[in-house]
Every structure is written in C-alpha cells, then in structure tokens.
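**Q** A predicted structure for the sequence below; I have some questions about it.
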Amino acid sequence: MSLPTVAFIGRPNVGKSTIFNRVAGDRISIVEDTPGVTRDRIYSHGEWLANKFAMIDTGGIQIGDAPFTAQIRSQAEIAIEEADVIVFIVDGKAGLTADDETVAQILYRSDKPIVLAVNKVDNPESRNNIFDFYSLGFGDPIPISGVHGLGLGDLLDKVIENFPVEDEVEENDDIRFSLIGRPNVGKSSIVNALLGEDRVIVSDIAGTTRDAIDTRFESDGTKFTMVDTAGIRKRGKVYENTEKYSVMRAMKAIDQSDVSLFVINAEEGIREQDKRVAGYAHEAGKAVIIVVNKWDTLKKDNHTQTDFENFIRNGFKYLDYAPIIFISAKTGQRVEQLPALIKRVNENHKRRVQSSALNDVIMDAISIHPTPTVNSKRLRVYYATQVAVGPPTFIVFVNDPELMHFSYQRFLENQIREHFDFSGTPVRIIKRNRK
C-alpha cells in the first residue's frame, strides 16, 4: 500500500525544517549508524496515532525580491502534485506577508486538503498573532511551536483527518518490485525488455498511487508485479527533472515494493542523486539489486567488470549485501536473469531462521571474537531471536546495550550472513537489555 504523503511548504525562515525534523525525529534518531549512507532532509517518514506517512520538506528554496518567482512556483507545484495533504506553514512572529499570500494563491487551485499552521507561537500571549491568518481562507489556523513542540499533536490530528481512503487493491502473492534510479538510466528500456515476447502478461492493475498502472507478468511459473514508476515521465509541466520530484516518485515506488532494482547508467557512473535514492531503499529495509545498464556501450578488457564493481562498492558501502548484475536492455544481455535474481533476493528478504541455529552462530562468533570491554565492564550476549522478516530483524539480549559498539554489531551481522543466505536484503540487529 502507498503511504499518504504530507508536504510542508511556506516561505523561507518560517520553521519548515524544524517542524519536519520534529515530526520525523524518532525515525531520524534510530537510523542505523552506517558509514556512507547519504542523508537528505528532503524526505522522510513520520507516524502519529499508528498512522504512518511519507513527508517531503520543501525547505531551503530561496525567494527573490519579486513577489512571484520561479523558485516559489516550483516549490508549491511539487508539493501540490505529490502530496495528499499540504501543511502550509507561516510565521506567527512576523505576521502575514505578501509571500504568504503568494503561496496561498497557488494553493487555492490545488484541490488538496490544506492545513494552516502558524509557527513560533511559543507562549499563550502570542496566540493572538494567529487571527490575521484567517484572511488566507484555509479555515482555523493551528498555533504551534516547532522549537518547543507545542501544538504539534493538534496539527497532526488535523493532518491524519485528511488522509485519503485507500482504494481496495487486489491481494495476491506476487513478488512486487520496482525500478528506481535517476532519469535516463534506462528504466523504461529494462521494463520493455522484461515484458518481451517470452513473458506472459497477467494483467495491468491500478496502482496505489494516482495515475499509476502496475503490470503483472509471469516468468518460469513465478508471478511478478512491476510497480509503476512511469509517473516521472508523465507530468512534463511539473518540473519532472528536479531532484525533489524524482526522489519523491522513487520513494513511493520503493514503499510499495518488496524488491528495488536500483539502476545505474554504465556510461555516466554514479551521481549524487543515485546515493539519495539508494539510501532511501536501504533505510526502508527493502531488498535491493544493483543493475548496471548500458553495459554494451563500454569498451572492456579483462578487468573492466571487476573495476566497475569495486567502484560501486566504494560508492555504496551500505549496500554491500546487494548483488550487482551488468545488463544491456538494448541488446538483451543478461536481462533474462533478472526474474530469477528478483525471486532469490525476495526469498532472502522473507527468510526466517530457527532460534537454535541462530544462537549457535552467535555463540560460535563470540568464541572466535570475544565481546569487548568498556570501562572495565564486559559486554555479555545472552540470547538472540528473529522477530521479523522483510527485512530480517533480530533482537540480541545483552547485559547493557551501550556496551555493544557498532563495529561488534557489524561483526555479528557478518557472522549471521556467512551462515544464512541473506544476500540482497539488509539485516537489522536490535540491542536490548535482558531485564
């Protein structure tokens, strides 16, 4: 299912990023300390009263002297196009400005729910500052303080009231996968190659995002649903080449998939936006396959593939578990191997291991590499158990979670991977006090 999307918009310096980080705070704080993961505050996840949602922060866009510039139009249109609910943030201390009215004029045409939040209302005396904002025409303004967290509960209550009701989507056991990556890396060509004459098209079904069509096909007795990402190419007038728009589309595709095929253009190598999209797939806990397309265009020798693989591994250290496949959608080189590879990493993504076998591996690992001592106190590992799949998630019960350094946690993960096939999927280890 697609998560509802909330966009935070407003002119500069009204506190969008502060509020965004407040709402996303728990998620940001628990993201694993993995070297190399590129983080960007454009997007994240939030949760309120068991309602999970995606968020896009349109902060950082500077508005020029003119009251209506290309930057502010781009900001508003990205938010309008992708959001299910828009949080329009204004500054209670500064009062109503011409730039606020400019944003409001754009939002009037959106046909999206608008929640008006007056930020920087830090005390009861300043609540009187909200009344001027009634003139914007978005109903009752909600006074909040992003710095102190005041009023955010009321704001989020209003936001989730406006979430759309999901259409019922046909439930099946298909393996759901998507192709993600920058524009022009060849995703469309790979789609066409996958849906060649040797594939049986089961049906085209309505996707869970607006205007999306998910395609079902069968290969060697296994049914797949290819999550549509063609929306990146559909809306020519809405700044589809901007990073924020492309990343937001990729987020939605990733959220709806079991497996993400992360496509890189062999001719262009790795770009910064590649790291943003791949980092999100990793943090979302999805199975990942790195697909290097246009491999036929390179002049090669005996070391070309090894050198390119090392280049990818250095650029994406946090995806060391993801298999790499070199293909050419144009010539069909190795494209026929993709369905079997998708099936394998999906099985690994949902793999469960017995607690007895898991604990044998953990105890053998400790005997090979004893637990560390911190301030004369030694880490003790008592027991481990798997608590979830998709991705495989393990709880390790210890005497003091603070004693397990990231490097030792990584060592235990590597030992688990050596004994069980988790290629293609992240593995998460949660440290917990036995008491």
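**A** In hand now; what should we look at?
**Q** contacts and neighbour counts: CA atoms only from here.
**A** OK.
**Q** what about the strands in the stretch 51-200 of the chain?
**A** Using DSSP state E, counting those that start in this stretch, the strands assigned to the stretch 51-200 of the chain run over residues 51-57, 85-91, 114-119, 142-143, 175-180, 200-206.
**Q** which stretch among those comes nearest Lys350?
**A** Closest to Lys350 of the strands of the stretch 51-200 of the chain is strand 175-180 (CA to CA; 11.2 Å).
**Q** residues in contact with the closest one?
**A** By CA atoms under 8 Å, 6 or more residues apart in numbering, the list of residues contacting strand 175-180 from outside reads 187, 223-229, 250, 253-254, 256-263, 277, 342-343, 346.
**Q** Filter those down to the ones in strands?
**A** Secondary structure assignment by DSSP state E places Lys223, Phe224, Thr225, Met226, Val259, Ser260, Leu261, Phe262, Val263 of the contacts of strand 175-180 in strands.
**Q** just those now: which is nearest Ala357?
**A** Distance ranking of the ones in strands among the contacts of strand 175-180 against Ala357, using CA to CA, places Val259 first at 26.5 Å.
**Q** One more to weigh against that first structure:
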Amino acid sequence: MSLPIVAIIGRPNVGKSTLVNRFSKLQDAIVFDEPGVTRDRTYKPAFWGDRDFLVVDTGGLVFDDDTEFLPLIREQALAALAESSAAIFIVDGKEGLTTADEEIARWLRQQPVPVLLAVNKCESVEDGLTQAAEFWSLGIGEPFPVSGIHGSGTGELMDALLTHLPDTSLIEDVQETRVAIVGRPNVGKSSLLNAFVGEKRSIVSPISGTTRDAIDMVVERGDKPYRLIDTAGIRKKKNVEYGPEFFGINRAFKAIDRSDVVLFVLDAVDGVTEQDQKLAGRIADEGRGCVIVVNKWDAIEKDSTTIYEYEKLIGDRLHFLEWAETIFISAEKGQRVEKIFDLIDIAAEQHQRRVTTSVINEVLEDAARWHSPPTTRQGRQGRIYYGTQVSTRPPTIALFVNDPTLFNEGYRRYVERQFRQSLGFKGTPVRLLWRGKKVREMERGSVNRAIKVRTKV
C-alpha cells in the first residue's frame, strides 16, 4: 500500500507552489512571480493530523492555448488527478473569479475525484470571507479562504481534506534508496526517469531548461523502493540568469546532497565536456555514491574498440570518479535501463558499508609491507599506527600516524587503492582522515581540561 496522493490544481500564478511548500513544510518548490515556472508534476511528502500523504504540484492549467508546453502541462495534470485520492483547486482571491477558473472548475466536475476549493491570497480573515464568497458559483463546494504565505485558513482546509484520505497507519515504513538524476541540459535525464517509471512522468523536450524543479518519483523493483529525483540541467554559472533556472539549479545541488546515489548522465554524442568535469567534482566533493550513465549510445557509430576508447576518455577526464561504475544506455529505446538498478544497489550498499577495525589494520599492514611509507632527507619516516572507520555515507576511515605531513599525495592515493583492491567500495568515494600525534595530544588535553573544570565546579 502506497501513500495517498493529493493533486494541487489551478491556473498559472495563483500560488500553487507556495501552498505546496506550506503543506509539505519543505519550502523547496520553486516559487517565482512568473507564469509557467512549474511544468512537470512534482511530489512532496506531507502530514496532517494522523495521516501521511503526498501532495503533487502541477503546472498552471490553460485550456485555450496550445503553444509551447501548455498541452503537455494539461497532460501532466490529468495524470496527477488519475492517481489522486483527492484534489485541491487553487484560485486567486485577490484577482477574483476569472473565466479560466470557470473552465477548470467545469473540467474538474467531470473528474471522478473529490475536489476541495482553496481561495488563496486571503491574508485578512475578514476580507477573506468576502473574497471567497464569489467562488461558490463554481459549483465545487465550500470555498476555503487561505493564505499560502501566512498559513491562515490552511488548518480548516486540511481537516476537510482528511475526510477524503484513506488510513495510512497500516503502511509499512520501508527505507528508500534516494537516487538523484543529474547532468547538463538535454542529456536525457527526464527520458531516463520516464524509462524507469514506464510512463510520461516528466515533460521531455529538445528545448533546454524544460525541467525546472527537482521531481521526485518513487518506483519499486522487486521489494525495494527507490526515490528517483529528476533535476534541472546544470549549465555554466555565467550563462544562468536569476530566476526559475537559477532556483532549479540550486534544487539540483540540494538533490545531490539528499541522495544516496547520483546517476551522472552524460551525452555520448557530446562526449565529456568541461561542465561535466565540474559536475563530477561536485558529486565527489559531496561524498555521494555514483553511477556514470552514458546516454544516447544508440546514436554512436561503433566498432569493436569504441566502448574501450570511450571508457578511457571517461577515466582520463573524470578521474575523480574513477571508483564509479559506467553503463552505456539508450533511455529513449530502453536499452540496458533496467541494469542501472543493479549498479544503484551496489553503490548504495557500499556507500553505507562499515568495516571492522581489525580488517582495516590488516589492509594497512599489507600496504606498508609492500610499499613502506616515505622517508625525508633528514631520515624521518612516516608511521601508521592504526586505522578505524569513523562514519559511513561515505565510508570514512581515520588513520592515526606520527605526522601527516610525512605522507605525500602519491602514498595517500596508494593507501586508498589498497583499501579498494582489498575491500571493494565500488560505486562510492572513500575518505581517509590522516591524524597526527599533535592532534591526539590536543584532544586529550581538551578532555583533561574539561575534567579539571568539572572537578572545580
């Protein structure tokens, strides 16, 4: 049993995303004073009373215009209604009743879903009742005056909503694997999400910047749930103007931060660009698990050496992701898309893997036996006393040594390679913390001082 869904419907710029932020308490739907910012349907977890549910934000509905993305937005809104237990129709109390509101209300009355009417932008309680009164004529039912900005009136709206939602207390809480789909514009991120889901979940268009917000979708494979997060294409900073795209890119970075594994999508036709290198560095810095997905592989003319040449190109230009697995796919044709889940599972498992101290020290002993730590001209040699894992996501190992400055970058990379050769860690970065005697002495001194202070008190 999955969580019930509540669709948020309305014409452009009535405050749908503001209310979604209010309902979900996440404040991460893009809110900008411009029509058409939300295009796909985006899902956010929400809670009220004793119920968990999902709110799905949809694009602004316009019925008398078939230009640009508007027909696709209508298609997305209809899909959201089809899977919802209830819908909330948002109108603008300040602007008053419009012809567009009447068209949407007429359309909603034909849908087999209970609909609640929320009159937004009613910041004043007294004025709100007056503003809401004219919307009785829509034939949807009682209009609830609310303020998405201040939150007034939303409690009464949510209480009424609960009467239409099923009991969620019996839903089993299963840990999801969070997967962010990241890449430059037009590399096929939304096509990949749609291939995973098996439906047109995201608007796919050759126009750069189609996806604005981070789009969450939960899919199950076997008994494992995956939260897939499609993100806005990330362009060079100098090419991004302040506005919806700016916020969309920030959401993409946040999606990386809250994910377990990142699907880093490359365009096989374009190869590895400078922007791809910067994104790869961002993924490595954030410490996320990663799978490199080379999309549009069907568009490449191939011979027996093509794939090896491409793997070498990726290894050379994305060397800081050398630990990530690479898969070559066609999202549009569905080629090898299912195999990505196997790589996600490996990366997620390794990302949260914990290794015992005894095993870590066996690896360190073997590493020192095969390649002794470097010695300075003055005869000082580095010594590794012991190591222990201090955290996961990503696996982080503290190495206690006599002096970290005695270990050059080459030897540090050698130790990391030894860990990977002996323990695996495929698909995840491994962080090594080199801690010297002075650090430990300072820590012990701080503890001793704290003990003395407590004794005096």
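**A** Yes, it's here. The shown structure was predicted, so the numbers you read here are calculated from the model rather than taken from an experiment.
**Q** circling back to that earlier point, compare the strands of the stretch 51-200 of structure 1 and give me the one nearest Arg27 of structure 1.
**A** Proximity to Arg27 of structure 1, assessed across these by CA to CA, is greatest for strand 51-57 (11.2 Å).
**Q** okay if I get the strands of the stretch 51-200 of structure 1 as a markdown table plus distance to Thr18 of structure 1?
**A** Formatted as a markdown table, the strands of the stretch 51-200 of structure 1 follow (distance: least, CA to CA, whole Å):
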| stretch | distance to Thr18 of structure 1 |
| --- | --- |
| strand 51-57 | 10 |
| strand 85-91 | 11 |
| strand 114-119 | 10 |
| strand 142-143 | 15 |
| strand 175-180 | 29 |
| strand 200-206 | 36 |
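**Q** right, and the ones you listed - which one's nearest Gln333 of structure 1?
**A** Gln333 of structure 1 lies closest, by CA to CA, to one member of the strands of the stretch 51-200 of structure 1: strand 175-180, at 17.4 Å.
**Q** counterpart of that closest one in structure 2, which residues?
**A** Counterpart in structure 2 of strand 175-180 of structure 1, with TM-score structural alignment as the criterion, is residues 177-182.
**Q** If you count neighbours, what's buried in the matching stretch?
**A** With burial defined by 16 or more other CA atoms under 10 Å, the residues of stretch 177-182 of structure 2 counted as buried are Thr177, Arg178, Val179, Ala180, Ile181, Val182.
**Q** hmm, back to that, out of the ones in strands among the contacts of strand 175-180 of structure 1, which are buried?
**A** Here the buried ones among those, as counted with 16+ other CA under 10 Å, turn out to be Lys223, Phe224, Thr225, Met226, Val259, Ser260, Leu261, Phe262, Val263.
**Q** What lines up with the second one in structure 2?
**A** Right, the one you point to is Phe224 of structure 1. Using TM-score structural alignment as the criterion, the counterpart of Phe224 of structure 1 in structure 2 is Tyr226.
**Q** how much space is there between its match and Val179 of structure 2?
**A** In this view, Tyr226 of structure 2 and Val179 of structure 2 are 7 Å apart by CA to CA, to the nearest Å.
**Q** before we move on, what about Trp48 of structure 2?
**A** Noted for Trp48 of structure 2: a distance of 27 Å to Val179 of structure 2, by CA to CA.
**Q** Please apply the same query to Arg369 of structure 2.
**A** Remark: distance between Arg369 of structure 2 and Val179 of structure 2 (CA to CA) = 40 Å.
**Q** just Phe419 of structure 2 next, same as before
**A** Applying CA to CA, the value for Phe419 of structure 2 to Val179 of structure 2 is 26 Å.
**Q** quick one: the match of strand 175-180 of structure 1 to structure 1 mean distance?
**A** Following the fit onto structure 1, the mean deviation recorded for stretch 177-182 of structure 2 is 0.5 Å by mean CA distance after the TM-score superposition for structure 1.
**Q** Contact partners for Pro391 of structure 1?
**A** Here Pro391 of structure 1 is in contact with Gly285, Lys286, Ala287, His349, Lys350, Thr425, Pro426, Val427, Arg428 (criterion: CA under 8 Å, 6+ apart).
**Q** Phe328 of structure 2 now?
**A** Counting by CA under 8 Å, 6+ apart, Phe328 of structure 2 has contacts Val293, Val294, Asn295, Trp297, Arg336.
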